[in-house]
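**Q** compute the structure for the input listed below.
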Amino acid sequence: MAPRQRLSAEVRRRQILDAAAALVLEQGHLPLSLERLAGRVGVSKGLIYEYFPTQPDLFNALLAEEQAALRADGMPETAEDVAGSSAAHRCADVYLRHIASTGPLAHFILRDAYMAGHVDPAAVRLRDRLIRGFARRARLELRLPAAEAIAAVLLVLAIPEEMGRLVWQGDIPLETAQKLVAQLVTSSVTALTPAASADPA
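**A** Presented below is the predicted three-dimensional model:
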C-alpha cells in the first residue's frame, strides 16, 4: 500500500478555511465546534490550532477573503468614485452577486456577538470606509444629518444582502433578485431626496 501523500501547508490551510466557511453558513452563527470542523477536514483539533490559534483568527482569515473578493469586484472604489445613485446601484449589484454565489458569510462574522472586539481592525476600516463614503454622499446629495445618513446607508445595504441570501438559498433566481434590488434601491434613494420628502404645497 502506497503511503499517504502529505499535503502542503497551503492546501491544508485552504481545506480548513473552506470547511469552516461551509460550517458557518450551515449553522448561521459563531463559534464553531472544533470537533466538527476537524472531522469535516479529516484532521486533529491540534492541527487546526497550528494554523489558527483562536477561532477569531480563523474567522478573520475568512473575512479577509470575503473583503478581498469585493475589492476585486471594485466595490470600495465604486462607492467613492461613481457619482450619485449610480454608485448605490452598482455597489448593490456587486454585493448581491457576491452573496448570491458565496452566501452571507461576512454578515455572520461581522455581526455575531462572538466576534465583538475581535474583528481585525483592517476589516473594520474597510467596512467603515465603504459606509462613510456612502454616508458622506447622502449628507451632501440628500441633505441628511450624519446619523440619518449612516442609518439610510445601512438600510439600503441590507437590500442586496437579503436578496443575495434568497438567491443563495435557491428561493429566487438571480435575475429576479437583480430587478427587485434595482427597484428597491431606486425607491429608497427617491424617498430620501429632499423633493420627495417635502410637504405638498
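**Q** make it CA atoms for all contacts and neighbour counts henceforth
**A** Noted.
**Q** contacting residues around the residue nearest to residue 177 when sequence neighbours are not counted?
**A** Take residue 177 and drop its neighbours on the chain: the residue closest to it by C-alpha to C-alpha, 6 or more residues apart in numbering is residue 163, 5.8 Å away. Shown in contact with residue 163 (C-alpha atoms under 8 Å, 6 or more residues apart in numbering): 96, 100, 177, 181.
**Q** which one (most neighbours) among the residues you listed?
**A** residue 96 (29 neighbours; other C-alpha atoms under 10 Å).
**Q** now residue 189: how far from residue 87?
**A** Going from residue 189 to residue 87 by C-alpha to C-alpha, to the nearest Å gives 11 Å.
**Q** likewise for residue 193?
**A** Counting by C-alpha to C-alpha, the gap from residue 193 to residue 87 is 16 Å.
**Q** of those two, which one has the most company?
**A** residue 87 (20 against 15).
**Q** that one sits in which helix or strand?
**A** helix 84-102 (DSSP states H and E).
**Q** now residue 77
**A** Secondary-structure element containing residue 77, defined by DSSP H and E: helix 75-81.
**Q** same question for that helix: list its buried residues.
**A** With burial defined by 16 or more other C-alpha atoms under 10 Å, the residues of helix 75-81 counted as buried are 75, 76, 78, 79, 80.
**Q** quick one on the thing from earlier: can you tell me the element the residue nearest to residue 177 falls in?
**A** Using DSSP H and E, the element containing residue 163 is helix 146-168.
**Q** which positions in that helix come out as buried?
**A** 149-150, 152-153, 156-157, 159-168.
**Q** where do the strands of the chain begin and end?
**A** For the chain, strands defined by DSSP state E do not occur.
**Q** residues contacting residue 63?
**A** With contact set as C-alpha under 8 Å, 6+ apart, residue 63 has these partners: 105, 106, 109, 123.
**Q** another for comparison:
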Amino acid sequence: MKLEAKEEGRREQLLEATRRLILATGSLNISLNDIADELSVSRSLVYVYFDSVAQIIDELFAEEAEAIDRAIVRLINDDSSFRERLTRLFAAYLDHLATGGQLGYLVLRERNQDNPLSAANSRKFRRILRNLSRHAVDALALRPREAFVLLELIAAIPESLARMVRSGKLEIEIAQETSAMLIGSAIDAYEVH
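**A** Sure thing, here's the model as predicted:
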C-alpha cells in the first residue's frame, strides 16, 4: 500500500514537472531529459512511468479536457439564455487560462504539427467540440460549420485577454468585462430575433 502511494506520488511529480516546464517555455518542445533535470532524477526513472513526452502531455490534456467537458455539460443543463451560458463558460475559460491553465491551449495550438494526443483524447476533444457546436446550432439556428467557426472565433477573445493578464498588461476584472462584452455582442449578432 505504501509503495503504491509512493509510486502514484512520483507519477504526479513527473506530471507536474512537465506542466511547469511547458508553461514556463510556452511550448510543448521539451524532452524527457528536461523533465528529469527539473526533478533532479535520472531519465531512466522517467521511463519507469512514461514512454515519451507525448504520453505525459496526453495525460495532462486528458485532465483539462475532463474539466472542459464538465463545464459544458453544466452549461447545457442550465436554464438561462444561451448568451448568458456561453458568456459564463468563456469567463471560466479566461480565468483558467489566466491562472496558468494554458496547457490545453498549447496542445491544441500545436496539434496540427506533431500531435501529442492519443486517438482516444483526440476523439474526446472532437466530441466536446461537436457537443458545444450542436448547442450553438440549436440556439442560434446556424449550420454546424458556422457554429464551429463562431465558437472558434469567440474562443480567441479569452485566449488573447488571458495572455495580456498573464503578462501584467491587463487586470483580470477588466479582461472579464471586456470578454463578456465582446462575446455577448458576437452572440447578439447571430441570435435569432
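**Q** picking that back up, what's the mean deviation for the helix holding residue 87 of the first structure versus the second structure?
**A** With mean C-alpha distance after the TM-score superposition for the first structure, helix 84-102 of the first structure departs from the second structure by a mean of 1.3 Å once superposed.
**Q** in the second structure, what range does that helix match?
**A** Helix 84-102 of the first structure lines up with residues 82-100 of the second structure when matched by TM-score structural alignment.
**Q** and what of stretch 11-21 of the first structure?
**A** Residues 9-19 of the second structure are where stretch 11-21 of the first structure aligns, with TM-score structural alignment as the criterion.
**Q** can you pull out the residues in contact with that stretch?
**A** 35, 38, 39, 46, 49, 56, 57, 60, 103.
**Q** and the last one, what is it in contact with?
**A** So that's residue 103 of the second structure. Contacts of residue 103 of the second structure by C-alpha under 8 Å, 6+ apart are 19, 22, 23, 60, 61.
**Q** leaving out chain neighbours, which residue sits closest to the aligned partner of residue 143 of the first structure in the second structure?
**A** Taking TM-score structural alignment as the criterion, the aligned counterpart of residue 143 of the first structure in the second structure is residue 141. Of all residues not flanking residue 141 of the second structure in the chain, residue 192 sits nearest, at 6.9 Å (C-alpha to C-alpha, 6+ apart).
**Q** verify the contact between the one you found and residue 142 for me.
**A** No: using C-alpha atoms under 8 Å, residue 192 of the second structure is not in contact with residue 142, being 9.5 Å away.
**Q** the two: who's more crowded?
**A** Neighbours per residue (other C-alpha under 10 Å) separate residue 192 of the second structure from residue 142, with residue 142 holding more: 18 against 10.
**Q** against residue 125 of the second structure, how distant is that one?
**A** 21 Å.
**Q** quick revisit: any idea how far the residue nearest to residue 177 of the first structure is from residue 146 of the first structure?
**A** From residue 163 of the first structure over to residue 146 of the first structure the distance is 27 Å, taken as C-alpha to C-alpha.
**Q** so what's the aligned residue in the first structure for residue 155 of the second structure up against?
**A** When the first structure is aligned by TM-score structural alignment, the residue opposite residue 155 of the second structure is residue 157. Contact partners of residue 157 of the first structure, counting by C-alpha under 8 Å, 6+ apart, are residue 92.
**Q** please redo it, this time with the cut-off set to 10 Å
**A** Neighbouring residues of residue 157 of the first structure by C-alpha atoms under 10 Å, 6 or more residues apart in numbering: 88, 91, 92, 95, 96, 131, 151, 185.
**Q** again, but for residue 178 of the first structure
**A** Residue 178 of the first structure neighbours (C-alpha under 10 Å, 6+ apart): 89, 92, 93, 96, 97, 160, 163, 164, 167, 184.
**Q** residue 45 of the first structure against residue 54, yeah?
**A** No: the pair residue 45 of the first structure and residue 54 does not pass the contact test of C-alpha atoms under 10 Å, sitting 11.4 Å apart.
**Q** which one of these two has more residues nearby?
**A** Legend: neighbour count by other C-alpha under 10 Å for residue 45 of the first structure and residue 54, higher for residue 45 (15 against 11).
**Q** one step back: give the other helices and strands that the helix holding residue 87 of the first structure contacts.
**A** In terms of contacts (3 or more C-alpha pairs under 10 Å, 6 or more residues apart in numbering; DSSP states H and E), helix 84-102 of the first structure is packed against helix 9-27, helix 55-72, helix 75-81, helix 105-111, helix 121-141, helix 146-168, helix 174-192.
**Q** ok, 7 Å please
**A** Here helix 84-102 of the first structure touches helix 75-81, helix 146-168, helix 174-192, going by 3 or more C-alpha pairs under 7 Å, 6 or more residues apart in numbering; DSSP states H and E.
**Q** for residue 30 of the first structure, find the nearest of those helices.
**A** Nearest to residue 30 of the first structure among these is helix 146-168 (17.8 Å), distances taken as C-alpha to C-alpha.
**Q** mean per-residue distance, the closest one versus the second structure.
**A** Helix 146-168 of the first structure, aligned to the second structure and superposed, deviates on average by 1.6 Å (mean C-alpha distance after the TM-score superposition for the first structure).
**Q** any idea how far the closest residue to residue 196 of the first structure other than its chain neighbours is from residue 59 of the first structure?
**A** Distances taken as C-alpha to C-alpha, 6+ apart put residue 190 closest to residue 196 of the first structure, at 6.5 Å, once the chain neighbours are dropped. According to C-alpha to C-alpha, residue 190 of the first structure stands 37 Å off from residue 59 of the first structure.
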